[in-house]
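Student: pasting the sequence and the predicted coordinates here, then a few questions.
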Amino acid sequence: MTDIIERLRTLPPQTNLDTILISCVEMGASRIHLQTDSSLKIRVHGRNYAAPGQRLRWTNTEVSQALAKMYKSSTGPSRLSQAMAIDTSYVIWPDRAKRRYGFRLNAVACTIGSNDGIGIILRPLPEKPIPLEEQYVEPKLAEALDGESGGYLICGVTGSGKTTLMGGVTRQRLEDPDCHCDIVEGAAPLELFYDLIEQNNASIQQTEIPRQLANFPDFIRAAVREEPTDINIGECRDTETMAATIQAIISGHRTMTSVHTNDPAATIRRVVSLCPASDRDNLAIAFVDNLKLIVNQRLLRSTDGRRTAIRSFLPFNRKIREALLDAPQTRWPNMVRGFVEEYGQTFEQSIKDVHAQGRISDKIAGRAMKELD
């Protein structure tokens, strides 16, 4: 803690934005907060730190200039003033022979006291997607992820590592010389890049939404015409995207996407609710009939001061799919909860395993167990 505060104390002035951001990444920041009339704040392995005193206290002009630089347009601040949010990416690559620094950028207009201001959140992204073995992916889950068709849902709340897990899966498929895959991926924005990954007998084409295509349904419609083996969809958050995603799944493509949910039972409920009401029954049945995996992930503070994942997941076999299809949709969430215990892995099991491996402390394990109640 003292080391981080001291390093915050020695950061350069606001005019050196890129140097500040790179320094925050080197400190291990997972979240960087710039806000009008506030000091720089960062989050490192689940703990918050602020630049001491008046150090790096940003004026509205300085925040506006920072946003214009990262948005690559002077229209950024005016966009916020029109009650529109900015959700994009920002990349720093000062030396092509050295590391590239990527960030997900979210900016909104906000209120500070009685005044209007700007709030910017930057979430640093890894230069390369993290391999699955470094994410402690369970052997049973790794086996379930190894399929060539159907739907794969990677779920969790914001900041739970969904994108990281999806990136690891994609990296593994690209690096596997026996996996002759052609992946098309759409995300809003793109957070992970694969140009530094060796693509042995595979390819990937990435499209940013809405900068390069207006929305996910447009991306999916274009993708299915490009003869891909895999379609990766950054997130299903509305009825149009869910309907298009299910069409991609049933057309024979391996389709991977994310949904904001807490556990597999909530995921199946959320998917059904996102299907358009006019065709909900047919789409929900088609989805379940082609579903291969639901995995939900959460992050806990680990014994090394960082964070580690716990997961609840359910690989879908023919028996599970037929049982669901023979039952009313209202029963699906409870049935999935039972199937997770019988065929998959519960959060409780994951906590016990991670604790036994020494990756989380007794205190963290106990607290996580209580939160499951």
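Tutor: Received the coordinates, thanks. Residues are numbered from 1 along each chain as shown.
Student: please make it C-alpha for all contacts and neighbour counts, starting now.
Tutor: OK.
Student: and residue 335, what does it touch?
Tutor: By CA atoms under 8 Å, 6 or more residues apart in numbering, the contact list for residue 335 reads 265, 324.
Student: and it, that one's in a helix?
Tutor: Yes: the assignment for residue 335, made by DSSP: H, G, I helix; E, B strand; the rest coil, places it in a helix.
Student: can you pull out the helices in the stretch 201-350 of the chain?
Tutor: 216-223, 239-250, 264-274, 280-289, 318-325, 332-343, 347-356 (DSSP state H, counting those that start in this stretch).
Student: counting contacts, what elements does the second one pack onto?
Tutor: What that stands for is helix 239-250. strand 150-155, helix 216-223, strand 254-259, helix 264-274, helix 280-289 (3 or more CA pairs under 8 Å, 6 or more residues apart in numbering; DSSP states H and E).
Student: structure two is appended below for comparative analysis:
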Amino acid sequence: MGHLDYTKLDDLLIWATEKKASDITIQTNLEVMADIGGGIHRITDVKTSKADVDGIVRYIYGENGPAEILGGGDLDPSHEIRIKGVGTKRYRVNVTGGRIPGGEGVQITLRTLPENPIHISKLGIEDDIIKNFRPEQGLILVTGPTGSGKSTLLSSGLRMLVEKPDGNEKILEYSSPIEYVYDGIDMPSSLVFQTHAGVHLRPRGEESEESIFALCVRNALRRKPTIIVIGEARDKATIAATTEAALTGHLVFSTMHTIGVGPTLRRAVMPFPESTRAAMAIDIMESLRMIVTQLLIPKKGGGKVGCREYMVFDEGTRESFLRESIDTWPRHARKLIASQAAVGKTMIDSSLELLKQDLITEETFERVAAKGKV
């Protein structure tokens, strides 16, 4: 494709989706790039001008989009393309300003989203995770870096629950933006209601953006859900609110940008001041039911494959943590998994299984193993 402007954006996205591109990058004074099968490829012949990038931002977000970027903000909208006779194609979008060769510019990243959550049988999820995905109450954290498939794993698990004839689930999801939708999923006795945090639901007063998800938890508690899904537990207000909801009889799912069970435990308690950290850590531990970390690593022959570390927090496991100093929790988690004193698996063990199945190379295994020892 040659020159790109906003009038050609949708055609480009449809073409890229058909090529199974996972991420498309549009940047000032650069050809459009796409991640296809784990490799970065140029998919236009002509560099995108500043005027065209601004036009695309306005098309996706609105007239004030370029001004918000110029003022130091970033944008996280979603984008939909309705195709007659086919349905809707959906994309998660981020727009951020920054430096480019020769000056300042804008980078737009678009990630393709499936119309419906993937069936969990296609993800190779461990039986331990599936068996422990629906406790009566508590907190389940799905973690990993950006692009690691957290939302894919979580939405597939929720699809598994709502497809059951006797599921009887009322799921309230709060995300920013909404990624997977359930329009084409048969739900015999369950329902899913999705709210775009910050768009469908916003603070009325001076509440900061960082606590928008805490507001979402409070909103959910007034609506008698069986399951609450919070897009990201990224600040102390949200962590405290999700923990409280989990301790008062609800099942809460959320995500964190952490890698590993131990680092997730550390990240969950660190936002709190020393005066309240110990008490909050106890509440968090009493609420926890499972932590699952996922990485997407290069698959032998092309593409990517999920590699997971996880721990199930049953009553005995939680009590063993509560007997330990909070500072030693990450080390204690490694010890419990290594000794098989808790239900779980390390990232190293998961990558070794993938190596034995000839799904990854030895080089990939060594890279994952090195990270797992940190």
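Tutor: That came in fine, so what should we check first? Worth saying up front: this structure is predicted, and the values here are computed from it rather than measured.
Student: TM-score for the pair, please.
Tutor: Overlay of the two chains. TM-score (TM-score structural alignment, normalised by the length of structure 1): 0.92; 360 aligned residues with a CA RMSD of 1.6 Å.
Student: pretty sure residue 179 of structure 1 sits against residue 229.
Tutor: No: here residue 179 of structure 1 does not reach residue 229: they are 10.2 Å apart, not a contact under CA atoms under 8 Å.
Student: give me the more crowded residue out of those two.
Tutor: Per other CA atoms under 10 Å, whichever of residue 179 of structure 1 and residue 229 has more neighbours is residue 229, with 18 against 14.
Student: can you tell me what the more buried one aligns to in structure 2?
Tutor: Aligned by TM-score structural alignment, residue 229 of structure 1 pairs with residue 226 of structure 2.
Student: do residue 164 of structure 1 as well
Tutor: In structure 2, residue 164 of structure 1 lines up with residue 152, judged by TM-score structural alignment.
Student: quick one, whichever strand or helix holds its match and strand 251-256 angle?
Tutor: Counting by DSSP states H and E, the element that carries residue 152 of structure 2 is helix 150-162. Orientation of helix 150-162 of structure 2 against strand 251-256 (axes from the mean of the first three to the mean of the last three CA atoms, to 10 degrees) gives an angle of 170 degrees.
Student: so how much does helix 150-162 of structure 2 differ from structure 1 once superposed?
Tutor: Following superposition, helix 150-162 of structure 2 is found to deviate from structure 1 by 0.9 Å on average (mean CA distance after the TM-score superposition for structure 1).
Student: what helices and strands are in contact with that helix?
Tutor: Helices and strands touching helix 150-162 of structure 2, by 3+ CA pairs under 8 Å, 6+ apart, are strand 138-143.
Student: what's the strand it packs on aligned against in structure 1?
Tutor: Matched against structure 1 by TM-score structural alignment, strand 138-143 of structure 2 falls on residues 150-155.
Student: mean per-residue distance, the matching stretch to structure 2?
Tutor: With mean CA distance after the TM-score superposition for structure 1, stretch 150-155 of structure 1 averages 0.6 Å from its match.
Student: how far does that stretch sit from its chain's centre?
Tutor: Put simply, stretch 150-155 of structure 1 sits 13 Å off its chain's centre (CA atoms, centre = their mean, to the nearest Å).
Student: check stretch 3-15 of structure 2 too.
Tutor: Distance, centroid of stretch 3-15 of structure 2 to centroid of chain: 27 Å (CA atoms, centre = their mean).
Student: now the match of residue 229 of structure 1: how far from residue 66 of structure 2?
Tutor: 41 Å (CA to CA, to the nearest Å).
Student: and residue 201 of structure 2? What does it align with in structure 1?
Tutor: Using TM-score structural alignment, the partner of residue 201 of structure 2 in structure 1 is residue 213.
Student: over to residue 118 of structure 2?
Tutor: Using TM-score structural alignment, the equivalent of residue 118 of structure 2 in structure 1 is residue 130.
Student: same check on residue 78 of structure 2?
Tutor: Residue pairing (TM-score structural alignment): residue 78 of structure 2 is matched to residue 89 of structure 1.
Student: so its match, which of the three states?
Tutor: Assignment for residue 89 of structure 1 (three-state DSSP): strand.
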